[in-house]
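Trainee: task: produce atomic coordinates for the following.
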Amino acid sequence: MFRRMKLGRQILLCVVVVQCAGLALGATTLVRNAREAVEVEIAASEQSARAMVLAAVGATLRDGASRDVMTRLSEIIVEPRHVDIVLLDAQSGPVNVRPAVAEEDEMGAVPDWFTRLVEPRPRETRIPVRANGTVHGFVTMTTAPADEIAEVWKDATKLIWIVMATVLLQVLLLGFLVRRALGPLDALRAAMRRLRDGDLAARVARPASRDLAPIFEGFNALTEGLARADTERARLARRVVELGDDERRAIAMELHDEFGPCLFGLKVKASALLRGARASGDAKRAADAEAILEIVEQIQASNARLLTTLRPMAIGQLPLLEAVADLFDAFRRTHPDIDWDVHLPADLPRTHESVDLTVYRFFQEATTNALRHGTPDRIRAELAADASDLLLVVEDDGSGIAADADEGRGLTGMRDRIGSLGGQLAIGRGAGGGARLDARMPQEVPAARGLALAVAS
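Mentor: As a prediction, this is how the structure comes out:
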């Protein structure tokens, strides 16, 4: 439990424990010294009282008749402090003795536990008053430490209050100093929480404490290094996407400009051979020509699909909204049994071709995955824009994505492409129980990417 406490509380707890131990030791010493002091004081008072009584008895017996000695003693003897004196006349019984000073009873203010700790064992002394072999009475002296204990208690309470006030002031002052010294650690903890959440701009101000300054400087240096590394990583990711787009564009151009005409020429030649074979009545050659035409048509269809996969023809030729609308029109034609709920804005600001391609690929990949793996009855797609970002959503009511399912290459590529433009992709469950993909990406391409694209072009 102690190890889980904050450092400031550990320090204060240790100080409080040490102070309490010191107070306990001081209180023990105080009680022991108080007991000894009361014992010494009572013993001295007892000896003085005994000497006074003996002198008074001797003087009384010398100066007067022995029959009224007890009465005369009651007039001479004055009861001292810390000793109770009782005169007992053998004939008439107890005789009162005058107290030295009329004192207030302070015993009521002393706790019983303190009295029990310091009170010495009571002692009683009896002195007989004897003249000519006759005992006229007794003088009884009993120790009475109540007033001495009250004085000791008064002094002890003053001392205890002073010590407790000093300890409390010390703890408060130490707590203030510890909080002031460790307060910057709260700012460091908040900055580390921001860094954990992905905020690489988190920084902490230099503290006044020299001991903490190197830690804070190291944290700032770490975040600056992470920010530079993240910037470089994003730049490299954008460059990888650029090179991939450029390579696909080049392959698509080769397929369209070189492979396409060759297939068209081959189809023309095969058609000519077919017509010649039919004109000459050569059935075998006509069948071979027809087979060649079928193969050419299959290659042309595959070439067209490959061109669309490498680079959609609509991108770069149509505005983004029209390209996305055409994409979902094609999905409607191929999957007429699906309830399509597509929301597109009336207008969008003009965006870079890489942004258009990323948006198109997002809707294409997300919708294809929903149709292929989710077997949904309804698919909802939405494209919206705020002041600086594009917001993309695809949601279905199919079987969804299993919690332990591995992310496929399509989703990984989509995440990398969106992240390379400074966006974010979130994958979760939709309201209907199926999968939901949310993406947010900036409308503007970073300047470094725009320059790279211009150079690559």
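Trainee: CA atoms for contacts and neighbours, from now on please.
Mentor: OK.
Trainee: how near is Arg449 to Thr143?
Mentor: Taking CA to CA, to the nearest Å as the measure, Arg449 falls 103 Å from Thr143.
Trainee: the more surrounded of the two?
Mentor: Thr143 (21 against 18; other CA atoms under 10 Å).
Trainee: roughly how far apart are that one and Val83?
Mentor: In this structure, Thr143 and Val83 are 5 Å apart, going by CA to CA.
Trainee: shared neighbours of these two, anything?
Mentor: Residues touching both Thr143 and Val83 (CA atoms under 8 Å, 6 or more residues apart in numbering) are Ile42, Glu46.
Trainee: here is a second sequence; please produce its structure as well for comparison:
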Amino acid sequence: MSIGCAAGAIALHGYVADRTAHRTVLSNADLVLGTAFPLVAALVLVYQPRSRVGWVLLSTALTGPYLLATQYAALALVPGQAGLPGQAVATWFAVWGYVPYMVLWGLVPLLFPDGRLPSARWRRVAAVLIALIACHLTARMLSPTSTDVSRELMNPLAVDGATWLLYTTVITAYLIMLGGGLAGLVAVVTRLRRSAGVERARLQWLVAGMVGLVGATLVGLLLEGSSDSDGLSMGVGMLLLVAAIGAGAIRHRLFDIGAALSRTVVYGLLTAFLLFAYAATVASAGALIPGQRIAYGVLAVAALVAAAARDQVQRFVDRLLFGSARDPYAVLAVLQGRLDLATGPIDALAQLAEGVRGALKVPYVAIHPADERLMTIETGAPVDAVERAALHARSERVGTLVVGRRHPADEFNGAERAMFDDVARRAGDLLDAAATQHDLRRSRDRLVAAREEERRRLRRDLHDSIGPQLAAMAMQLDSLTDGLEERADPAAAKAALIRDRLRGTVREIRHVVENLRPPALDDGGLTVALGQLVAPFAPIVALDLSDGSADGQPGSQPGGTLPAATEVAAYRIVAEAVTNAVRHSACERCTVHVRQEPPWLVVEVVDDGVGLAADAVPGVGLQSIRERAGEVGGRLEVRRAAEGRGTVVRARLPLGERRAA
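Mentor: You can find the predicted model right below:
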């Protein structure tokens, strides 16, 4: 409909221009807005029906009826054609129907390419722009002003004497164009610096279109002066803009727009510098020196300066558009900072992959270890076009670094490939360290497990064999002592001494048995043992096993029981944490939570006491349970409760042998 109305407007414009001496305007930019933009909006909605950008662009379909209304209103300037049906309404519509310009300028840069604002903080900016557009539209509808098609045609619904409405329309128009343009520029640059892959390609198309619009408009002004009243140059720029928006939304992979955009901006800036230098020289020195030969000399010097500054300008533009993605040395500095904060080789590899993806703005980075015991490290969404680099350590291949291209046609330059080689060397060393750490962890886990199993065997032997035998011997000595005392035998005293020492030995053996392994663990498992542990502290301390352990028993898991070392570590950690809470925190409530989160057994002790002081120094008990968690390959966290009162002791202990991750 908009295209048909635009065609009708062209026909009416020709009819009116031939039959009146009054000048009427039909802007080429308006024609592009009323034909090309609705067509692109329709194509975007066909490919992406839910695209908010497409629906905002579709508002330009109002431009076609607006153009037809302006030319129909202009018929009043033709003798005998005034007072036609609906001409007053058409004239009124011709006063404010250009509003799609405001919508396009104010909202599309904020929403492109995915229809969402850059962040929640931009909602206020969008709301202010929408309010300004609504205010401008309302004021324009009632202001005493003329139409754009002809100054002879006045607003038929104008409020007489309301000149303040004119000021309102002018002020809001400037706020929308300047404020909206600045906000859109900031939004696009913000997205560009943190985007990657498809989103980056689409944004680069939008920036290319905006550069084309500005460039075409400036060229038109330079070549035609201020007489470009029909908007030919701006029409060409609008055509470039809508083509770029359409390509960005539908065919963003047409070719590598990033490199083309960067070079276009650089050469545009250098050209503008040369033109400015030439114009300034002619204006200032040309009137003083005959022949203006100095202008050519200054232009030559300016050209040399521009050539020398080309690399610096290119780096500045690349940093503006791509962040540090095109500066390998800056990327390496960022990566080194991330690696310094890593807690181990695996964490360092994850930081390395994430750092490469974020700094270079690539869509995907992965590190594939050759050792099957180590997990693959991935970040981003996989793409088809990738670069691969072998990872080596000690002359052996230990894995592969995979980096996705920003665009299928966007190959990495020499500096970036050299940076990949450096990253590959670091990743190779980290993979080798991770494999060594994994071997050490497995050895430690096996030693701890073997120790606990041996303790379990020793406790069983002492409890079931040696202990009962010694107790029986003590009973026999007791009978012997009684017989000797009845006969007043002097050996009775020695027998009593041996009996008492034997009883002391039995008590010491029982104490050793309990220290080797809590008896309740072997009698009923971790659940029963924890229940017996917290029972003396009731009602202050409660045991919560309701968060979904396997079969309702945290001490069991599908396929077998917990490792002996994990059971003991869990029991000792709960015992120490509960004791500390009851003795030192002045709590009214302490809850022990035990649940499985494979591959972890999670044990939490939460109290509502006074909590940890900011300058608290860990005591022997806290160090002891931290060591118990660490020796079985677990982790311990001690922090203040979320409510600000109380303490949370949280341990994650392995359910079995873990794969390095």
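Trainee: just give me the match in the second structure for Leu437 of the first structure.
Mentor: The equivalent of Leu437 of the first structure in the second structure is Val649 (alignment by TM-score structural alignment).
Trainee: show me the contacts for its match.
Mentor: By CA under 8 Å, 6+ apart, the neighbours of Val649 of the second structure are Ala577, Glu604, Val605, Val606, Leu636, Glu637, Val638, Arg639.
Trainee: distance to Ala359 of the second structure for those - can I get that in a markdown table?
Mentor: Listed next are these as a markdown table, based on distance: CA to CA, whole Å:
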| residue | distance to Ala359 of the second structure |
| --- | --- |
| Ala577 | 43 |
| Glu604 | 38 |
| Val605 | 41 |
| Val606 | 41 |
| Leu636 | 33 |
| Glu637 | 32 |
| Val638 | 34 |
| Arg639 | 33 |
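Trainee: mind listing which of these are in strands?
Mentor: Members of these lying in strands (criterion: DSSP state E): Glu604, Val605, Val606, Leu636, Glu637, Val638, Arg639.
Trainee: ok, so of those residues, who is nearest Tyr66 of the second structure?
Mentor: Using CA to CA, Arg639 is the member of those that sits closest to Tyr66 of the second structure, with 65.6 Å.
Trainee: and the nearest residue to the closest one once chain neighbours are set aside, which helix or strand is it part of?
Mentor: Distances taken as CA to CA, 6 or more residues apart in numbering place Val648 nearest to Arg639 of the second structure, at 5.5 Å, with adjacent residues excluded. With the criterion set as DSSP states H and E, the secondary-structure element containing Val648 of the second structure is strand 647-654.
Trainee: re the thing from before, show the buried residues in the ones in strands among the contacts of Val649 of the second structure.
Mentor: Neighbour-count burial within these applies to Glu604, Val605, Val606, Leu636, Val638; the criterion is 16 or more other CA atoms under 10 Å.
Trainee: could you redo those as CSV and give each row distance to Ala330 of the second structure?
Mentor: Written out in CSV, the entries for those read as follows (distance: CA to CA, whole Å):
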residue, distance to Ala330 of the second structure
Glu604, 43
Val605, 45
Val606, 45
Leu636, 36
Val638, 37
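Trainee: among these, which two are most distant?
Mentor: Within those, two members stand farthest from each other by CA to CA: Val606 and Leu636, at 13.6 Å.
Trainee: would you mind listing the buried residues in stretch 432-446 of the first structure?
Mentor: Of the residues in stretch 432-446 of the first structure, those buried under the neighbour-count criterion (16+ other CA under 10 Å) are Gly434, Ala435, Arg436, Leu437, Asp438, Ala439, Arg440, Met441, Pro442, Gln443, Glu444, Val445.
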